[in-house]
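> Sequence first, predicted coordinates after that:
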Amino acid sequence: MSYLSRFPRCLAFGCQAIPAWGGETFFFDNLSLTREILQTDIGQRFRKDGVRYVRNLTDATGSDDIVYKHWQDAFGVSTREEMENLARRENWTLEWKENGRARISYWREAYEYNEALEENLFFVNLSLLGAYFDDWHPFHTLPYEARPFNVAHGDGTPFTEPETEYLVRVFDNHCLPIFRKPGWIAMLDNERWAHARPPFTLQPGEIRKLGAMMGNPKDRVGARF
């Protein structure tokens, strides 16, 4: 939840059932990952420009054929005025598009200072990249800037394909797969460790059942370089 101005500092995952193959959770060492990123041009650009999160939402009263979530449902509002008031309160840029669609965007620092480590950590939610929808019909037919979520450089410049490939690769370089067993619990610092789940396929009779808890909310403090 690094895209929020306030996020849970602590996460806990519990495992009740897991398939015989696949279904693991990936944890990423954000300390070593950050140190590697900061040695690169893109890492320094993140330090200077931050990132911009973009979200596109359809109108519940509109006629769009491709729907991920309506802005009324996402934020519990019913009128444009309520949506505009929310955007002002959260310091979002709100644009009204064709057919009542809403596009919100906002800037965040790309690093967050961790008091316990006394280090700046890379703190960008890459699962919100438009590329996330590349294999998801029908969203893959939309340009990245029109997909439900996207992340760009702080000045609004899209990530290049090599930049996206590098970010995926650097996370892979610092990945710790956790092959959990029923009864296992993992607790982690949400800044110190990033997490993700790779694709998996359940065989007949298999289930994957996990639980998640979060707590200790923290307001973003930004980086301290």
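On my side now, so go ahead. Quick caveat: nothing in here was measured; it's all calculated off a predicted structure. Numbers count the residues shown, from 1 in each chain.

> For the rest of this, base every contact and every neighbour count on C-alpha atoms.
Fine.

> ok, which stretches of the chain are strands?
6-17, 25-29, 51-57, 93-96, 102-108, 111-114, 119-122, 149-153, 175-178, 185-189, 193-196, 209-219 (DSSP state E).

> helices or strands up against the third one?
So that's strand 51-57. Packing partners of strand 51-57 (3 or more Cα pairs under 8 Å, 6 or more residues apart in numbering; DSSP states H and E): strand 102-108, strand 149-153.

> Deepest-packed of these, please.
Comparing the helices and strands packed on strand 51-57 by mean neighbour count (mean count of other Cα atoms under 10 Å), strand 149-153 comes out on top with a mean of 23.

> next, the one to line up against it:
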Amino acid sequence: MTQDSPKNVVSEAPRTDEDKDLDKFDKWTKSLRYMTGLGLSEEEKQKIKAETDSELEKRQKSQCEAWRDSLMKNSPAVTFMLKNLQKVGCPLTKETLICMPCDATRSGGFSPDHGILLCQNRFFSKSHQEDTMVHEMIHMYDHCRFEVDWSNCRHHACSEVRAASLSGDCRWSREIRRGFYQFTKQHQACVKRRAILSVKQNPACQGEGVAEQAVASVFESCFKDTRPFEEIY
């Protein structure tokens, strides 16, 4: 058996209670600096922000995908739309219901080429995500069933009227949350307002009053068209 020479032997003094208290204090001050940003360099602040944003994005994506999968199995409205999309030749799978972060202007979107976008950072509840999924699925249904030309403002307006009306997007509780409420024709007023806001985002419908005119010209007929539902959901 060999023995270490004295020069290889490291001797440590026993840690005192004071040393342990200093360690705790150091950890506490570091945590405080991370929370407040005080005493941190700009580089350290950016690093912490990037790490925090990355973790938040992961949690949001995980939540969005879990809700998506659950709603595709258990939501009456979502499963109904899945069956009707299948009937018109546009089957929808979870691979084409994509959870991603978005800006503050939307909670979802539909692209004929890429499927449905679910804005993982914009949902305040599972029911909100459910309404958004149904809304975008109605756009997909319209695209497949009626061959919508999305560069045509009237075509786009009709689909927006139907989606806002049939998805639950304009139910009373949602309008109260937004700060809009009235005692007569509240649903119709919400549908018009939401449809106009959406059509205005279409690059082909940017002119002054174009979105408003497009929605007004199709509102009566498109509001009455509840396909594939028998009535307003």
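Thanks, I have it. Computed from a predicted structure; not experimentally measured.

> TM-score for these two?
Here the TM-score for the pair of chains, by TM-score structural alignment, normalised by the length of structure 1, is 0.26; 102 aligned residues with a Cα RMSD of 6.1 Å.

> that older thread, figure out which of the strands of structure 1 is closest to Arg45 of structure 1.
strand 149-153 (8.3 Å; Cα to Cα).

> If I take the closest one and strand 51-57, what angle do their directions form?
With axes from the mean of the first three to the mean of the last three Cα atoms, to 10 degrees defining the directions, strand 149-153 of structure 1 sits at 150 degrees from strand 51-57.

> tell me what strand 149-153 of structure 1 is packed against?
Going by 3+ Cα pairs under 8 Å, 6+ apart, strand 149-153 of structure 1 lies up against strand 51-57.

> Can you list the buried residues in the strand it packs on?
By neighbour count on 16 or more other Cα atoms under 10 Å, the buried set for strand 51-57 of structure 1 is 51-57.

> Over to stretch 30-46 of structure 2?
Of the residues in stretch 30-46 of structure 2, those buried (16+ other Cα under 10 Å) are 34, 45.

> Identify the residues contacting that stretch?
Here stretch 30-46 of structure 2 makes contact (Cα atoms under 8 Å, 6 or more residues apart in numbering) with Ile48.

> hmm, back to that, quick one: which of the helices and strands packed on strand 51-57 of structure 1 is nearest Phe13 of structure 1?
It is, among these and with distance given as Cα to Cα, strand 149-153, at 25.1 Å.

> re earlier: let's have the buried residues of strand 51-57 of structure 1 in a markdown table, adding distance to Val170 of structure 1.
Putting these into a markdown table (distance: Cα to Cα, whole Å) gives the following:
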| residue | distance to Val170 of structure 1 |
| --- | --- |
| Val51 | 18 |
| Arg52 | 20 |
| Tyr53 | 21 |
| Val54 | 23 |
| Arg55 | 25 |
| Asn56 | 28 |
| Leu57 | 31 |
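
> sorry, back to before: TSV for the helices and strands packed on strand 51-57 of structure 1, including distance to Asn173 of structure 1?
Formatted as TSV, those follow (distance: least, Cα to Cα, whole Å):
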stretch	distance to Asn173 of structure 1
strand 102-108	25
strand 149-153	21
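
> List just the one of those strands that sits closest to Val170 of structure 1.
That would be strand 149-153 among those, by Cα to Cα, at 17.2 Å.

> what's the angle between the closest one and strand 102-108?
With the same axes, to 10 degrees defining the directions, strand 149-153 of structure 1 sits at 40 degrees from strand 102-108.

> number of nearby residues for the closest residue to Gln186 of structure 2 other than its chain neighbours?
Distances taken as Cα to Cα, 6 or more residues apart in numbering place Trp172 nearest to Gln186 of structure 2, at 7.8 Å, with adjacent residues excluded. Neighbours of Trp172 of structure 2 under the rule other Cα atoms under 10 Å: 16.
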